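*Asks:* model this:
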Amino acid sequence: MRAYLELARPINCAMAALGVVVGELIAGARLDVGAVLAPVVAAVVCAGGNAINDYFDAEVDAVNRPDRPIPSGRVSPRSARMFALGCFAVGVGMATVINRMCLAIAALNSVLLYLYSWRLKGTPLIGNVMVSYLVGSCFLFGAAVGQRPAPAVWLFLLAFLANLVREILKDLEDVEGDAALGLKTLPIAYGEGVALRVATVFAIALAVLTPLPYLDGVVGWPYLVLALPAAAVILLASVLAVAGSWDAGKAQRVVKVGMLLGLLAFLASLL
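*Replies:* Okay, the predicted model is just below:
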């Protein structure tokens, strides 16, 4: 049982569930069966995604992480794959109880998690886009349960852009290791300069879009107090990375701080 828990990565699953709860709060969800089930669905689907990732990474983990459940022999590759598919099936099945939108998101995410681990990890930009969508979709999933989903949909969009910036910076930080694994990430395929400029374009888009939830009337002024500095921090990190003043590792850690500020901004809008 412990090996399967390691395969599922419960901390990651808890973070996915928390993202859904935040989406529900922002979207004004009522405390009903759907609101209770939605975080559980997210955690179960996330567990499947983590397990299928370990299944396809078994050979790499045998060298880099021999203590992981599959290379250590505690879980067979076949059992890990069946566990992942079982998690996807249970998650999608539970989503049918909530509503059609939640069912659609759970089914789509299950397919994308499988495809990402199987074929799309390490592909230039596509992998980054997929991970960023999956991160933001936790808020979208919560929004699908709520009575006023507009604020959480904005949170999904802004979280997608912010995470996209961070994912590209992480690829820049991991160039040496990714190249050794044969991955074709954006900086490996097109050069570090191109990757930095692409990250900055997304950071600019984030900064431009950040005031729109307030201007659209879906959040109040407390949102702006934290959201504008958050966007500025993320843009500054990207610009300083392009200028060479910061390395990619420092820049992506600062972007992470900006993302937390952005999340707090939406929560502040509830006040």
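*Asks:* only C-alpha atoms for contact and neighbour calcs from this point on.
*Replies:* Will do.
*Asks:* Can you list the residue ranges for helices in the chain?
*Replies:* Defined through DSSP state H, the helices belonging to the chain, from first to last, are 2-8, 10-26, 33-56, 58-64, 77-95, 100-115, 126-143, 150-173, 175-180, 186-190, 192-209, 212-215, 221-243, 248-268.
*Asks:* In a markdown table: those, plus mean neighbour count and distance to Pro71.
*Replies:* Conversion of the helices of the chain to a markdown table gives the following (neighbours: other C-alpha atoms under 10 Å; distance: least, C-alpha to C-alpha, whole Å):
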| stretch | mean neighbour count | distance to Pro71 |
| --- | --- | --- |
| helix 2-8 | 17 | 11 |
| helix 10-26 | 23 | 19 |
| helix 33-56 | 25 | 9 |
| helix 58-64 | 14 | 5 |
| helix 77-95 | 20 | 9 |
| helix 100-115 | 19 | 20 |
| helix 126-143 | 25 | 25 |
| helix 150-173 | 24 | 25 |
| helix 175-180 | 13 | 19 |
| helix 186-190 | 19 | 28 |
| helix 192-209 | 20 | 33 |
| helix 212-215 | 16 | 47 |
| helix 221-243 | 21 | 37 |
| helix 248-268 | 21 | 29 |
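*Asks:* can these go into CSV with extra columns for distance to Ile70?
*Replies:* Putting these into CSV (distance: least, C-alpha to C-alpha, whole Å) gives the following:
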stretch, distance to Ile70
helix 2-8, 8
helix 10-26, 17
helix 33-56, 7
helix 58-64, 6
helix 77-95, 6
helix 100-115, 17
helix 126-143, 23
helix 150-173, 25
helix 175-180, 21
helix 186-190, 29
helix 192-209, 34
helix 212-215, 45
helix 221-243, 37
helix 248-268, 30
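*Asks:* Please generate a structure for the following sequence too, so the two can be compared:
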Amino acid sequence: MNKYLRLFRLQNGVMGFIGLLIAIFIAAGYDMLDQWVNIVIGGVIVVAFVAGGNSLNDYVDAGIDKTAHPDRPVPMGELTARTAMICGYGGLAIAVVLSLFLRRWEATLIVLAAAVMMIGYEIALKQRGFVGNLCIAILTGLVFMFAGGIVGDFSQVWILALLAALVSVGREIAKDIEDEESDKGSRRTLPMMIGDRNAGIVAAVFYVLGPLLSFIPFFTGLFGILYAVVIVADAIFIYCAVLVFSNPHKSEKLAKVAMFVALISFILGVAL
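*Replies:* Sure, this is the predicted structure:
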């Protein structure tokens, strides 16, 4: 594969675009077809943003990747760290500039905020444990808010965005518990500061907050009856909250499954 495509992790950008399409459908339903120009621009923004974020990551982690990811273009010597830096800031800048063509100030603000957070995370917050966890969680939620910004309607996506952000905090903490030994000396994570058990309690709280939020549409009538599938996702999230103490790795992986099921429930709730 081309060295730049490997730097950008193009497959992640494609997955991001697919995720954006799903989020836009949740935000606008079948009316999303009326917004096809903005959807195309939004897709390019996501791909540029992902490419920029991954490039910036490879610039910052150039030294670490010599042992952690030796097959990446920078540690292999195919690209210089400076080139990765230029691609990183360039990709994020392109995303921000393109957002102006959406003519939705909310969407532009979201992209700008996400770009600032991405830079802050890579440069400073990644090593700061829980603050970095929160940053990643917010960026996850902003994907869904960006979809709402593209179509000018946040009423269908804000709950999903908040749910995704909350459970992402739980997932990130679970990963930190799992990686505690390997992170020593390079990061100051929550488990290192308060211990594995206390960190597990914090992760469990965030895992449970998501399911609590998911019940709001039942009371507001926001979605159709098939939204009830979200109960399956809620059950998995609650199981993750219990599992995080004994098997944080499995807890983190199952949380991904639960998020996928939750996404399906939102799609069904809008479609039917």
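*Asks:* Could I get the TM-score for this pair?
*Replies:* Structural agreement between the two chains, given as a TM-score (TM-score structural alignment, normalised by the length of structure 1), stands at 0.93; 266 aligned residues with a C-alpha RMSD of 1.5 Å.
*Asks:* list the contacts for the aligned partner of Arg78 of structure 1 in structure 2?
*Replies:* When structure 2 is aligned by TM-score structural alignment, Arg78 of structure 1 is paired with Arg82. Arg82 of structure 2 makes contact with Tyr59, according to C-alpha atoms under 8 Å, 6 or more residues apart in numbering.
*Asks:* And Arg82 of structure 2, how close does it get to Gly53 of structure 2?
*Replies:* Distance of Arg82 of structure 2 to Gly53 of structure 2, computed by C-alpha to C-alpha, to the nearest Å: 14 Å.
*Asks:* And for Ala165 of structure 2?
*Replies:* Relative to Gly53 of structure 2, and taking C-alpha to C-alpha, Ala165 of structure 2 is found at 18 Å.
*Asks:* Can you give me the distance of the most far-flung residue of structure 2 relative to its centre to Lys175 of structure 2?
*Replies:* In structure 2, Gly77 marks the outermost C-alpha relative to the chain mean, sitting 29.3 Å out by C-alpha atoms, centre = their mean. Gly77 of structure 2 sits 30 Å away from Lys175 of structure 2, taking C-alpha to C-alpha as the criterion.
*Asks:* again with Ile123 of structure 2
*Replies:* Counting by C-alpha to C-alpha, the gap from Ile123 of structure 2 to Lys175 of structure 2 is 20 Å.
*Asks:* Contacts only, for the residue nearest in space to the middle of structure 1.
*Replies:* Nearest to the mean C-alpha position of structure 1, by C-alpha atoms, centre = their mean, lies Val135 at 2.0 Å. When the contact criterion is C-alpha under 8 Å, 6+ apart, the partners of Val135 of structure 1 are 16, 159-160, 163.
*Asks:* Still touching in structure 2? Go through those residues.
*Replies:* Under the criterion both residues aligned by TM-score structural alignment, their matches' C-alpha atoms under 8 Å, those that remain in contact after alignment to structure 2 are 159-160, 163.
*Asks:* Specify which member of the residues you listed is nearest to Leu260 of structure 1.
*Replies:* In terms of C-alpha to C-alpha, no member of the kept ones among the contacts of Val135 of structure 1 lies closer to Leu260 of structure 1 than Ala159, at 9.8 Å.
*Asks:* which ones are touching Ala35 of structure 1?
*Replies:* Applying C-alpha under 8 Å, 6+ apart to Ala35 of structure 1 gives the contacts 24, 29, 142, 145.
*Asks:* Map Gly23 of structure 1 onto structure 2.
*Replies:* Counting by TM-score structural alignment, which is the criterion used here, Gly23 of structure 1 corresponds to Ala23 in structure 2.
*Asks:* Check Ala150 of structure 1 too.
*Replies:* Under the alignment (TM-score structural alignment), Ala150 of structure 1 maps onto Ser155.
*Asks:* so who does that match touch?
*Replies:* Contact criterion C-alpha under 8 Å, 6+ apart gives 27, 148 as the residues in contact with Ser155 of structure 2.
*Asks:* What separation do you get for it and Lys250 of structure 2?
*Replies:* If you go by C-alpha to C-alpha, the gap between Ser155 of structure 2 and Lys250 of structure 2 works out to 33 Å.
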